[in-house]
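> model this:
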Amino acid sequence: MAKAIMVQGTMSNAGKSYLAAALCRIFKQDGYRVAPFKSQNMALNSFITEEGLEMGRAQVMQAEAAGIKPSVLMNPILLKPTNDTGSQVIVNGEVLGNMSARDYYKNKLSLVPKIMEAYNQLDQQYDIIVLEGAGSPAEINLKQDDIVNMGMAKLAHAPVLLVGDIDRGGVFASLAGTLMLLEEEEREMVKGLVINKFRGDVSILEPGLRQIEQITGKEVVGVVPYMNLDLEDEDSLSERFSHEDKAALIDIAVIRLPRISNFTDFNSLECIDGVSVRYVKSAQELRSPDLLILPGTKNTMEDLLWLRQSGLEAAILKLAAQGTPVFGICGGYQMLGKELHDPMSVEHGGSLKGLGLLPTVTTFSAQKTRTQVSGVAGDLSHTIFPNLSGLPYEGYEIHMGQTVICPKDEMCESNGACGSNNSNNPSISHDAVCFGSILKRNGADCEESQGCCMGNVFGTYLHGVFDHPQMAQGIIEALCERKGISAEQISAVDFASYKETQYDLLAKGVREALDMERIYQILNEGI
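Got it, this is the predicted structure:
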């Protein structure tokens, strides 16, 4: 039986995910087998496991910090918003269906057995489980049927650390107010308060710490400093979107689609010195980047319409015509094609013309592709990135529907009838080539072509394609050559090693800030 401890926050983005990751790393460093757990996660950043199952990336990040492989047991329920009032519901890594918020809340208690089945399996395998809550435990309209905050803490018999974000202000009020709105039994489960993201001299904060302890009857177990680390973000509250432009040799612009997903694809580019990655949501912000990226999205057709209505489509087409490299990933790849068809109303319904930068047609279907893949880039000698030819890559696919490349001399009009599978068209016209080959899919050998490239436009379904250092370095070198500057000033990093360093720095900062002796007492005492 594992011991459990839970991290809850007074609000979203209080730092729960990072603190949970830090505890996972600290316990691992101290010799324990530790696993993260979040019963219900709402995020558009997701990951595909070795088994081809889908889970939230926050728990992937925490699993990496714990030094273990990600498993859907760590995140049995994932909600991926499709609009403002509904989500795709994923249970144990597989799609249950789309539900409105009202329908989901009516039925979510029926998922408790699935949650506990997953938790109990982790309970048998690990020494410690670090649970993470969601949002705030004091949402009084949702508390009755809670399965992710105090409701989950009760099920797991997990003592709770309550985290408040001082960087936004009002931290003492938020801590006291949260505790006030909890039931007496729930307040008893809160064993310590944590002040997060503090900047300045802690001694000046001391009087406030003593007062909040007197007001709430709860001890402050640590003041965690604001740490400028580069770790994955859970959802669209990402601070990456508001980063100010940094002076850089290479300027990469990512379109901030309304339903942007898996923007963690670009973290590996952001960590390269001399490279700026900025997220833009208007034609005015776009300017003249060295590389333009269309990212993934939870609703390709709706975001394509937004692209059209915002004026960004025209700006993208103008840049592409001028020779600016354009790279589409997943939904962004689908948008780059000639046509998109949704006969089953999986997304928007009907048909739309794409940007027409690639000779492809996408048809949506109810079946979701979820696979881990690895392979090599093809012969890209006639594209703007010839030095990528033959380079290895790996990543994962998460998408609804299939994209095919139009065979020779077909116009891809009206019904999208053109199209054999890419693997049956190794030699395609329109001066287009496949991006590369897939040699392994979910661990099994295969040989499939994937993606499409033509001149300065590239498309692929592979999330994580930039994480391989050779692939990232190849792109940066080509961009430098295009600008007439030396690539010696810019070097890609081993992203896996880079993340390990970040986890160690996170653990060091949190270990020094928390009263770890008291944390272990709380862990051992339970509730």
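> C-alpha only now, for contacts and for neighbours.
OK.
> Just the element for the residue nearest to residue 65 when sequence neighbours are not counted, please.
In this structure, residue 65 finds its nearest non-sequential neighbour in residue 25, 5.0 Å apart by C-alpha to C-alpha, 6 or more residues apart in numbering. According to DSSP states H and E, residue 25 maps onto helix 16-29.
> Output the contacting helices and strands for the helix or strand following that helix.
Going down the chain from helix 16-29, the next helix or strand is strand 34-37, by DSSP H and E. For strand 34-37, the contact count by 3 or more C-alpha pairs under 8 Å, 6 or more residues apart in numbering; DSSP states H and E identifies helix 16-29, helix 57-66, strand 128-132 as packing neighbours.
> To check against the first, give me the structure of this:
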Amino acid sequence: MPRARTVLVAGTASHVGKSTVAAGLCRRLADAGVDVAPYKAQNMSNNARAVATPDGGFGEVGVSQYVQARAARVPATTDHNPVLLKPRGGGESQLVIHGRAVGHVAAGDYYETHWERARAAAEASWERLAAAHDVVVAEGAGSIAEINLHHRDLANVETARFGDDIAVLLVADIERGGVFASLAGTLELMPADVRERVVGCVVTKFRGDRSLLAPGVEAFEERFGVPILGVLPYDDPGLPEEDSVSLPPVGERAVRGGGDGIPDAESVTVAVPRLPRISNFTDLDPLAREPGVRVAYLPLDASLDGADALVLPGTKNTVDDLLALREAGFDDRLAAFSGPVVGLCGGYQLLGERLTNAAVEGTGGDSDLPGFGLLPVETRFEERKRVEPVTRRLVGCGPLSGAEGPVTGYEIHMGRTRALGPVDHPFPEESAGAATDRVLGTYLHGLFDNRTARDAFLDAVFAAAGLSRPDGEAGPSPYDRAASLVGEIDLAPLSLP
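The predicted model follows:
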């Protein structure tokens, strides 16, 4: 029988701060000695991590639940995110249940043919977590007030109904304006039985004088009988983003990092093409947190002038993004670029001589396509998907020259890559990567989470730019910053153990 107290962190809308609040609560409770675990019944994200499954294998979960598990200091498992939808374009998503892909589905087909199975999987995962922990911090999805979805809202309404001991914490973003109207409307539109489970609200992203907000808080609490348990300041603790909505649109430029006070003339820029089907772009977050480093997401047709290094990120569809890059004339700009280049997963495949059996990716087009030719390797696509957390021994070469030692990460990819000629290998497992003097490709997601690899790469980038790398370390961990951010939330009404 479930024994945990479950707190559902629900929202008035998307991107109001649910993921950050959930992660912060996980770390805050773990620091207090509480046995806590994260949970999200259904997620939609192309940023995934490879973790253990209940039966001893490996599968995928959305990045937010992986992050929240680390915040809670528990090993991540697929029970933390039993249903994952990975958008692939054309109105379809890859459906992943308990970590394993079961097919590609359109929204209508999912609800007609897969939803009952998904719900059963989600409830089974919640029951296992609730039986094994004292507290489960569940994250909702989007808005809990979507009245057109209430009969099949797995991450919100159904989760709130899984057990009798579930409390709902409602989160609203004041930066959007109309925060009290958002809270009031959400409470009004929630199903009555779920509304009764709301124990309090949290206002996020507040700037300015809090005394000006006090009359609104008092009036809201008096009218609705629901307390405001915390008003959180505007802050970004640096947690990995869940999906590409946080990135600029495909044709726009955006820069992350650089908030460290180091002048532009003493900083380096790592350019990242904003692929239409980009995935696992959180691989770049550790670079953006380093002093003197800016990560610039560029339109596909943008100049690489001013870039000191280039990283080709992962992609949900290597072939379609290759064609998009080629149509934008990226080939010529890449060929003329002389700085360090790293390709991660799909980006590694793009850097090779050619892609074969490409029709497996669903293009219906040519089955043999030329890559960008910076590495003498060939990738053959196949139906089998590799999903596995890994620990490898890094043998420094190319842009990671000088790095030695164990690194951890994960692989999530379709396709096998082999060398076509002499080439260096950053790992003893030759299929895991290849390198030349300034170009490296690897299937290892999470490469830059490892300080050994990150330092070697940034040392090479600063050296190629003719700059000295600034002293200093990144600040507190994103998990600790998130815990500090939610520190003022009054937990008493949640009735936690």
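> Superposed, how do the two chains score by TM?
Scored against TM-score structural alignment, normalised by the length of the second structure, the superposed chains reach a TM-score of 0.90; 477 aligned residues with a C-alpha RMSD of 2.1 Å.
> quick one on the thing from earlier: can you tell me the number of residues neighbouring the residue nearest to residue 65 of the first structure?
Residues near residue 25 of the first structure, counting by other C-alpha atoms under 10 Å, number 29.
> I figured it was touching residue 503, is that so?
Yes - using C-alpha atoms under 8 Å, residue 25 of the first structure is in contact with residue 503, at 6.9 Å.
> any residues in contact with both of these two?
Counting by C-alpha atoms under 8 Å, 6 or more residues apart in numbering, the contacts common to residue 25 of the first structure and residue 503 are residue 65.
> May I ask which helix or strand encompasses residue 455 of the second structure?
helix 451-464.
> And for residue 103 of the second structure, the neighbour number?
Residue 103 of the second structure: 10 neighbours (other C-alpha under 10 Å).
> Tell me who's in contact with the equivalent of it over in the first structure.
Superposed on the first structure with TM-score structural alignment, residue 103 of the second structure falls opposite residue 97. When contacts are counted by C-alpha under 8 Å, 6+ apart, residue 97 of the first structure touches 88, 89, 90.
> Kindly confirm my reading that residue 97 of the first structure is in a strand.
Yes - under DSSP: H, G, I helix; E, B strand; the rest coil, residue 97 of the first structure sits within a strand.
> ok, so what distance separates residue 372 of the first structure from residue 173 of the first structure?
45 Å (C-alpha to C-alpha, to the nearest Å).
> Just want to know which of those two has more residues nearby.
residue 372 (24 against 13).
> For residue 190 of the second structure, which non-adjacent residue is closest in space?
residue 145 (5.3 Å).
> What is the neighbour count of the one you found?
24.
> mind checking how far it is from residue 280 of the second structure?
29 Å.
> in the longest strand seen in the second structure, what counts as buried?
Scanning the second structure for the strand with the most residues, using DSSP state E, yields strand 377-395. By 16 or more other C-alpha atoms under 10 Å, the buried positions in strand 377-395 of the second structure come out as 377-382, 386-389, 392, 394-395.
> in the stretch 201-350 of the first structure, which spans are helices?
Ranges of helices in the stretch 201-350 of the first structure, per DSSP state H, counting those that start in this stretch, are 202-216, 267-270, 283-286, 300-310, 312-321, 331-336.
> mean deviation (superposed) between the last one and the second structure, please.
By mean C-alpha distance after the TM-score superposition for the first structure, the fitted helix 331-336 of the first structure averages 0.7 Å away from its aligned residues in the second structure.
> Please work out which residues outside that helix touch it.
293-301, 304, 327-328, 340, 354-358, 360-362, 399, 403, 458-461.
> So the residue nearest to residue 65 of the first structure versus residue 107 of the first structure, what's the distance?
35 Å.
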